[in-house]
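>>> got a structure for you, letters missing:
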């Protein structure tokens, strides 16, 4: 069934203050990470760390997501625009965040926090990895609500008409609704790739990683599985997702920047899983001494 996208990206309009659904999705992701992380702390999954110390980790990770995500977007996707207009780096409200940049930001925050509390970096990353997918899923739902990052045309019968797509430039909402009702827009139906990513990067990754990490696993294993899953899912979905217009396809008429950035994650995931076969296993323990 083809759907006409008509969701208002503004959840609450208070005149000078507008609350966007995308921002709410970020809050939901961080809120769920806080709740799930506290459960893992109470279960002793990061021995010697209390809830206050975990709160610090979450705060630094939030900064890493926002700053790393923005810097990564500028570096990977809009570096030419940045050279022409350096201030665009600060205009976060205009959109433009990169998962790969956000991941590097979180890793930097986790490294600093791990050294502060004298923990092994990958013990921290293994602890954090299962908490990330819900935020990814909510973020992709935010992309869908905002009608951005849509997919390629599809005749599969489940496509979505996105009014922000270039083929509808200059069209009014009344025109769109009338043409949609007549069936004239069926050929413009696109893959809702944002929902595919929400299902794979959000729901599927969370279920797999949460189940896998319920038992003690060797160091590197959970981080490796996270990297392998995300890299693989992202690489596959890029085949039905439109490339970033400022970059287009990088090679072969199909290779996108998202796929290029996902290949190192797949390689690292396999490498870390290989390392885990000879690594020690961190056993859960009740909190007996606070490090926060």
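Thanks, I have the structure now. None of these values were measured; they are calculated from a predicted model.
>>> alpha carbons only for contacts and neighbour counts from here, please
OK.
>>> got the buried residues for the strand or helix carrying residue 177?
Residue 177 belongs to helix 173-181 when assigned by DSSP states H and E. Neighbour-count burial for helix 173-181, with 16 or more other CA atoms under 10 Å as criterion, is recorded at 176, 180.
>>> can you check stretch 100-111 too?
Here stretch 100-111 shows 100, 101, 102, 103, 104, 105, 106, 107, 108, 109, 110, 111 as buried, counting by 16+ other CA under 10 Å.
>>> what do you get for stretch 220-239?
220-235, 237-239.
>>> Use this one as the comparison:
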């Protein structure tokens, strides 16, 4: 079995300023989004829409960062520890203590894109269709940060599993490196499928629907190998909180996909 490498969470120390690897993975995620967003402008229908310019990618990135940070933090507090943070509301602001939720970040980004769509007078689903294929690589970068920090480890694995890994702080038994599973599924595989699908002009809403459905499915599968939150454990039907939050995502993706197909048929 493998031993998780003990990586110093601080990548660079400049006097009192400590630059953490986790922060660098977030910067990498935002950089990848910008790079992919500028190339997304060449895809249909955006290549034929003169109002879509490079400055829109910059504005979307700025608003998206706010949505990820604020939504991710509020979502974690509401979904995973509501009683604690209701009793200690000031600790919601303690971002340095950790605690972010993807599903909360997704809702935050959606609200930010509502603002962008209204101020730019663009259809909301058109904006979301633009954004969706640029997101998975950022998710992969974030999961790499989790792996480097040795956090959000997987469930106990069969000792014969060749890549079973012992994580410091998780006992002496080998576990699934679920962060790497999530990098492969929610990050790289979802990106390849979604980028390929979105390169052609699709009915409005279908790219967004494909993202919701694809991420929800891959995250649902990965949760079978990820250790549930200690204070929550497994919930109804033996499913984790992450799996339950993926259910409405997948349903929403199917609805958007079907809605887009019907709109295309009417046209």
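Nice, I can see it. None of these values were measured; they are calculated from a predicted model.
>>> What's the TM-score once they're superposed?
Scored against TM-score structural alignment, normalised by the length of structure 2, the superposed chains reach a TM-score of 0.93; 260 aligned residues with a CA RMSD of 1.5 Å.
>>> follow-up on the earlier one: so which of the buried residues of stretch 100-111 of structure 1 is the closest to residue 267 of structure 1?
Using CA to CA, residue 100 comes nearest to residue 267 of structure 1 of these, at 14.4 Å.
>>> hang on, the earlier thing: what range in structure 2 does the helix holding residue 177 of structure 1 sit on?
Under TM-score structural alignment, the alignment places helix 173-181 of structure 1 onto no residue of structure 2.
>>> Need the contact partners of the helix or strand just after that helix.
Per DSSP H and E, the first helix or strand lying C-terminal to helix 173-181 of structure 1 is helix 193-197. With contact meaning CA atoms under 8 Å, 6 or more residues apart in numbering, helix 193-197 of structure 1 is reached by 137, 140-141, 143-144, 149-151, 233-234, 237, 240-241.
>>> What span of structure 2 is helix 193-197 of structure 1 aligned with?
Following TM-score structural alignment, the aligned partner range for helix 193-197 of structure 1 in structure 2 is 178-182.
>>> Report the mean deviation for that stretch after fitting onto structure 1.
Once fitted to structure 1, stretch 178-182 of structure 2 is off its aligned match by 0.4 Å on average (mean CA distance after the TM-score superposition for structure 1).
>>> can you check stretch 254-263 of structure 2 too?
Here the mean offset of stretch 254-263 of structure 2 against structure 1 after fitting is 1.2 Å, by mean CA distance after the TM-score superposition for structure 1.
>>> What is the corresponding segment of structure 1 for that stretch?
So stretch 254-263 of structure 2 is aligned with residues 270-279, judged by TM-score structural alignment.
>>> how far out from the middle of the chain is the matching stretch?
Computed by CA atoms, centre = their mean, to the nearest Å, the chain-centroid distance of stretch 270-279 of structure 1 equals 24 Å.
>>> ok, now stretch 31-39 of structure 2?
For stretch 31-39 of structure 2, the distance to the chain centre is 16 Å (CA atoms, centre = their mean).
>>> Next: stretch 115-135 of structure 1.
On CA atoms, centre = their mean, the centre of stretch 115-135 of structure 1 falls 16 Å from the chain's centre.
>>> which outside residues touch it?
Contacts of stretch 115-135 of structure 1 (CA under 8 Å, 6+ apart): 25-26, 28-30, 32-33, 36-37, 40, 45-46, 107, 110-111, 114, 201-203, 205-206, 209-210, 213, 219-223, 226, 282, 291-292.
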